[in-house]
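Colleague: Got a sequence here, can you build the structure:
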Amino acid sequence: MDTPQRRPDRWSLHDFQEMELNAPPNEKWELIDGIIHKMMLGGSLAHNEIVVNLAVVLRTALQAKGSASRVYSTNVPVVSEAIDTSTYPDIAVRCGPRVLDQKEMTDPVLLVEVLSRSTGEKDRYDKAEAYFRIPSVQHYLLVAQDRMDVTVLARGAADWVRTRFDAPEDAVEIAALGVSLTLSEIYENVKEIAGTY
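Modeller: Alright, predicted model coming up:
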């Protein structure tokens, strides 16, 4: 199945979820503002190492402060019926209570995408625009996988505030969660990044 059979130009979240149920197991799709995008499966070792580093550092920091917030990886979709969106961010953190057998989230506080050549543009623009319209989202991190470079987009009073970090000692503050993480922690042991720790 190379592309889903087109119905209207834009898909509703409900129709997309129906399509996903019938998709072959080796294919994964995202719906962003009613438009379907095929996901690349797999990924580089560097990409996966960065995702694991982020998950571990975030979880450890949240546990240290006694937070009930939970860290999730790429298999849990973030959905919004209001904007016909269903995505699989590399990392998501949510702070609300979890119900038994919950399989998706509507209320993430932090979303993280590790950028690759094939997905970077979509993550920077299409996903960012969609994520900005999810009321619970307070922070969106864009993390380069080929160099030490993290961009934080934080919800401000009137607009989103963009801050970029590129030094090992730089501390990325996630104010909504009350935690911070350094770039040296994010990129720890990633051999493709010169000078990492």
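
Colleague: use CA for all of it now, contacts and neighbours both
Modeller: Will do.

Colleague: which residues are in contact with stretch 142-157?
Modeller: 46-47, 50, 112-116, 123-124, 137-141, 160-168, 172, 183, 187, 192-194 (CA atoms under 8 Å, 6 or more residues apart in numbering).

Colleague: Just the buried ones among those residues, please.
Modeller: 46-47, 50, 112-116, 123-124, 137-141, 165, 168, 172, 183, 187 (16 or more other CA atoms under 10 Å).

Colleague: Return the subset of those lying in strands.
Modeller: With strands identified by DSSP state E, the entries of the buried ones among the contacts of stretch 142-157 that belong to them are Val112, Glu113, Val114, Leu115, His139, Tyr140, Leu141, Phe165, Val172.

Colleague: Helices of the protein, start to end?
Modeller: Under the criterion DSSP state H, the chain contains helices at 13-21, 45-64, 120-121, 128-132, 183-186.

Colleague: Can I get those helices in JSON lines including distance to Gln145?
Modeller: Converted to JSON lines, the helices of the chain look like this (distance: least, CA to CA, whole Å):
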{"stretch": "helix 13-21", "distance to Gln145": "28"}
{"stretch": "helix 45-64", "distance to Gln145": "6"}
{"stretch": "helix 120-121", "distance to Gln145": "10"}
{"stretch": "helix 128-132", "distance to Gln145": "18"}
{"stretch": "helix 183-186", "distance to Gln145": "10"}
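
Colleague: please give me the structure for this one as well, since I'd like to look at both together:
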Amino acid sequence: MNAPAKAAGQIGSGLWTADQFLEFYMSRPDEERWQLVDGLAMMMVSPTRPHQKIAKNLIFLLEPCLLEARSDLETLWEMGVRVPGISDFNPQPDLLVVEADASFERYADRFFLAAEILSPSNPTEMISRKIELYQRHPDNLYCLTIAQDEVRVRLWARETDWQMTELTSLDDKLRLPAFGFDVKLSEIYRGTSLAA
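Modeller: Coordinates of the predicted model:
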């Protein structure tokens, strides 16, 4: 996710429900990327090349593991999610693990991993809030943040009661046991200046 910008023309107090946001979002051009966090609609800027490379690497590394361990799941890039019981939250994580189906939706009602690829401009408070709300989804197993300007991956896992683990070396391994995933950070950062 990249730096947000407040949406123009918000109604009332400036805070939207998911339904109001979706009505607005459906009227926007497809190339615009929007999300709703705590009732605030935000437009996201286009991702950088390192951001894209990290996301692509993670997808390519996750897919074979999912085929082996959980063929009912797949990875998606930048799809919105909904969390039951939270009416003002429709974010768009950078990467998701969701049920493998071909339905046409802008939002996944069920997800099993939400990952955010961070740029220096990401507000810490907003990322923290998104991680907190991703953890509330009853099906979600993992939350990840991956820095694009330094080697730093943070993992929160349901199996450890959402305790955060931080990895900061290219030799550190990111382990997601539910997906059969066990990969060095050097593979996630492959092709970026951080892994040179």
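
Colleague: Please state their TM-score.
Modeller: In this superposition the chains share a TM-score of 0.86, using TM-score structural alignment, normalised by the length of structure 2; 190 aligned residues with a CA RMSD of 2.3 Å.

Colleague: for the helices of structure 1, which one sits closest to Thr3 of structure 1?
Modeller: Put simply, out of these the one that sits nearest Thr3 of structure 1 is helix 13-21, at 10.9 Å, with distance taken as CA to CA.

Colleague: Where does the closest one end up in structure 2?
Modeller: Using TM-score structural alignment, helix 13-21 of structure 1 corresponds to residues 18-26 of structure 2.

Colleague: ok, back up a step: do you know which of the helices of structure 1 lies nearest Thr74 of structure 1?
Modeller: Scanning the helices of structure 1 with CA to CA as the criterion, the closest one proves to be helix 45-64, at 9.2 Å.

Colleague: The closest one vs structure 2, mean deviation?
Modeller: After superposition onto structure 2, helix 45-64 of structure 1 lies on average 1.0 Å away from the residues it aligns with, using mean CA distance after the TM-score superposition for structure 1.

Colleague: Just give me the match in structure 2 for Tyr72 of structure 1.
Modeller: Matched by TM-score structural alignment, Tyr72 of structure 1 corresponds to Leu76 in structure 2.

Colleague: on that earlier part again, columns distance to Ala64 of structure 1 on top of the ones in strands among the buried ones among the contacts of stretch 142-157 of structure 1, output as TSV?
Modeller: Written out in TSV, the entries for those read as follows (distance: CA to CA, whole Å):
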residue	distance to Ala64 of structure 1
Val112	21
Glu113	24
Val114	25
Leu115	28
His139	20
Tyr140	22
Leu141	22
Phe165	24
Val172	17
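
Colleague: Spatially nearest residue to the alignment partner in structure 2 of Ser136 of structure 1 (excluding sequence neighbours)?
Modeller: Ser136 of structure 1 maps onto Asp139 in structure 2 when the alignment is built from TM-score structural alignment. Taking CA to CA, 6 or more residues apart in numbering, and ignoring the residues beside it in sequence, Asp139 of structure 2 has Phe112 as its nearest neighbour in space, at 5.7 Å.

Colleague: and that neighbour, how many neighbours does it have?
Modeller: Each residue near Phe112 of structure 2 was counted by other CA atoms under 10 Å, and the total is 22.

Colleague: my guess is it contacts Tyr142, does it?
Modeller: Yes. Judged on CA atoms under 8 Å, Phe112 of structure 2 makes contact with Tyr142 at a distance of 6.5 Å.

Colleague: how near is Phe21 of structure 2 to Gly39 of structure 2?
Modeller: For Phe21 of structure 2, the distance to Gly39 of structure 2 equals 8 Å [CA to CA, to the nearest Å].

Colleague: same deal with Ile146 of structure 2?
Modeller: Taking CA to CA, one finds Ile146 of structure 2 at 25 Å from Gly39 of structure 2.

Colleague: Looking at those two now, which is surrounded by more residues?
Modeller: Ile146 (23 against 19).

Colleague: Pull the contacting residues for the most centrally placed residue in structure 2.
Modeller: When structure 2 is reduced to its mean C-alpha position, the nearest residue by CA atoms, centre = their mean turns out to be Pro93, at 2.6 Å. Shown here is Pro93 of structure 2, whose contacts under the criterion CA under 8 Å, 6+ apart are Met1, Trp77, Glu78, Met79, Gly80, Val81, Ala114, Ala115, Glu116.

Colleague: Please identify the one among the residues you listed that lies nearest to Ser46 of structure 2.
Modeller: Ranking these by separation from Ser46 of structure 2, with CA to CA as the measure, puts Met1 on top at 8.7 Å.

Colleague: Show me what the residue nearest to Asp139 of structure 2 aligns to in structure 1.
Modeller: Per TM-score structural alignment, Phe112 of structure 2 is aligned with Val109.

Colleague: any idea how far Val172 of structure 1 is from the nearest residue to Glu20 of structure 1 once chain neighbours are set aside?
Modeller: Ranked by CA to CA, 6+ apart and with sequence neighbours excluded, the top spatial neighbour of Glu20 of structure 1 is Trp29, at 7.4 Å. Relative to Val172 of structure 1, Trp29 of structure 1 is positioned 30 Å away (criterion: CA to CA).

Colleague: Touching, Gln176 of structure 2 and Asp182? I think so.
Modeller: Just so we're on the same page, residue 176 of structure 2 is Leu rather than Gln. Yes. Leu176 of structure 2 lies in contact with Asp182 (CA under 8 Å); the separation is 6.5 Å.
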